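# Give me a model of this one.
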Amino acid sequence: MNEKNAKTVARIILGGSLLFAGISHLTVARKAFRAQVPDWVPLKKDDTVVYSGIAEIALGSSLVFTDERRQKAVGKIAATFFGAVFPGNISQYVNNRSAFGLDTNQKRFTRLFFQPVLIYWALKSTNNL
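As a prediction, the model looks like this:
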């Protein structure tokens, strides 16, 4: 597989994952996602989960379906989104909130290292790196 095809597959997998996560925000995992919303966010936790779910659906759809001319912009927006939600992962760790099988501090701490991977993935698969 050449690099262009590998990036396309990586972009579609990331987009599909965002679509799944976004739909989960609005349905089956809504309560679990509330555990990641920091207390300092000035919105109701459920509203934050809904809005971030809508954003993930939009970003996922954009990563899957955007034409090549707009992929760089979508990748930068996705990377920014992953950076913006990172405080939620930190909050889950600091406040010892269990969700998504992250039921120990070690698991929650390890999860923190995956956010930079998502940022890199969004940028690399959309030709920003």
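
# alpha carbons only for contacts and neighbour counts from here, please
Will do.

# centroid residue for this structure?
In the chain, the C-alpha closest to the average C-alpha coordinate belongs to Phe82, at a distance of 5.1 Å (Cα atoms, centre = their mean).

# Can you tell me which helices and strands the strand or helix carrying that one packs against?
Following DSSP states H and E, the helix or strand that holds Phe82 is helix 71-94. Using 3 or more Cα pairs under 8 Å, 6 or more residues apart in numbering; DSSP states H and E as the contact criterion, the elements in contact with helix 71-94 are helix 45-65, helix 105-112, helix 114-124.

# Now mean neighbour count too, for the ones you listed, in a markdown table please.
Formatted as a markdown table, the entries for those read as follows, by neighbours: other Cα atoms under 10 Å:
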| stretch | mean neighbour count |
| --- | --- |
| helix 45-65 | 20 |
| helix 105-112 | 15 |
| helix 114-124 | 18 |
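
# next up, for comparison:
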Amino acid sequence: MITAGIGHLTFQRDDFQAQVPNWIPLSKDLVVILSGIVEIILGLAMLFLTKYKTKVGIALAVFYILIFPGNIAQYVNGTSAFGLDTDQARLIRLFFQPVLIFLALWSTGTLFRKK
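Model (predicted):
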């Protein structure tokens, strides 16, 4: 998450801007910067707020849900970014978002926790 957040702010900024849906009423650059900051915060929270790891896992899963429209927009609009330069590659990418959501919940103990 921290590396992805840094990418938002620096070397992958154009690629992330390509994923921002056109219907978002903010500049694509602002959305990329804000989401990058959120990613860095979530990454740091995963590392240092271990006492709250289930809450951080839920926040991370919600974040992955909120950014999913960007992946859908990339597919629907046929926008090339991150090496995804075919409709097939962009479609396959859509199936990885639920995996990220699952991993965020599983790795933080939110799923399958004992009551």
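
# Chain neighbours aside, what residue packs nearest to the residue nearest to the centre of the first structure?
Closest residue in space to Phe82 of the first structure, ignoring its immediate chain neighbours: Ile119 at 6.0 Å, by Cα to Cα, 6 or more residues apart in numbering.

# Distance check, the one you found against Arg30 of the first structure.
The span separating Ile119 of the first structure from Arg30 of the first structure equals 23 Å under the rule Cα to Cα, to the nearest Å.

# And for Ser24 of the first structure?
7 Å.

# Quick one: residues contacting the residue opposite Leu94 of the second structure in the first structure once aligned.
In the first structure, the residue paired with Leu94 of the second structure is Leu112, using TM-score structural alignment. Applying Cα atoms under 8 Å, 6 or more residues apart in numbering, one finds that Leu112 of the first structure lies in contact with Phe86, Asn89, Ile90.

# again, but for His8 of the second structure
Contacts of His8 of the second structure by Cα under 8 Å, 6+ apart are Phe16, Val32, Ile33, Ser35, Gly36.

# Which of these are still contacts in the first structure?
Contacts conserved in the first structure for the contacts of His8 of the second structure, using both residues aligned by TM-score structural alignment, their matches' Cα atoms under 8 Å: Phe16, Val32, Ile33, Ser35, Gly36.

# doesn't Gly5 make contact with the last one?
Yes - in this structure, Gly36 of the second structure is within contact of Gly5 by Cα atoms under 8 Å, at 4.0 Å.
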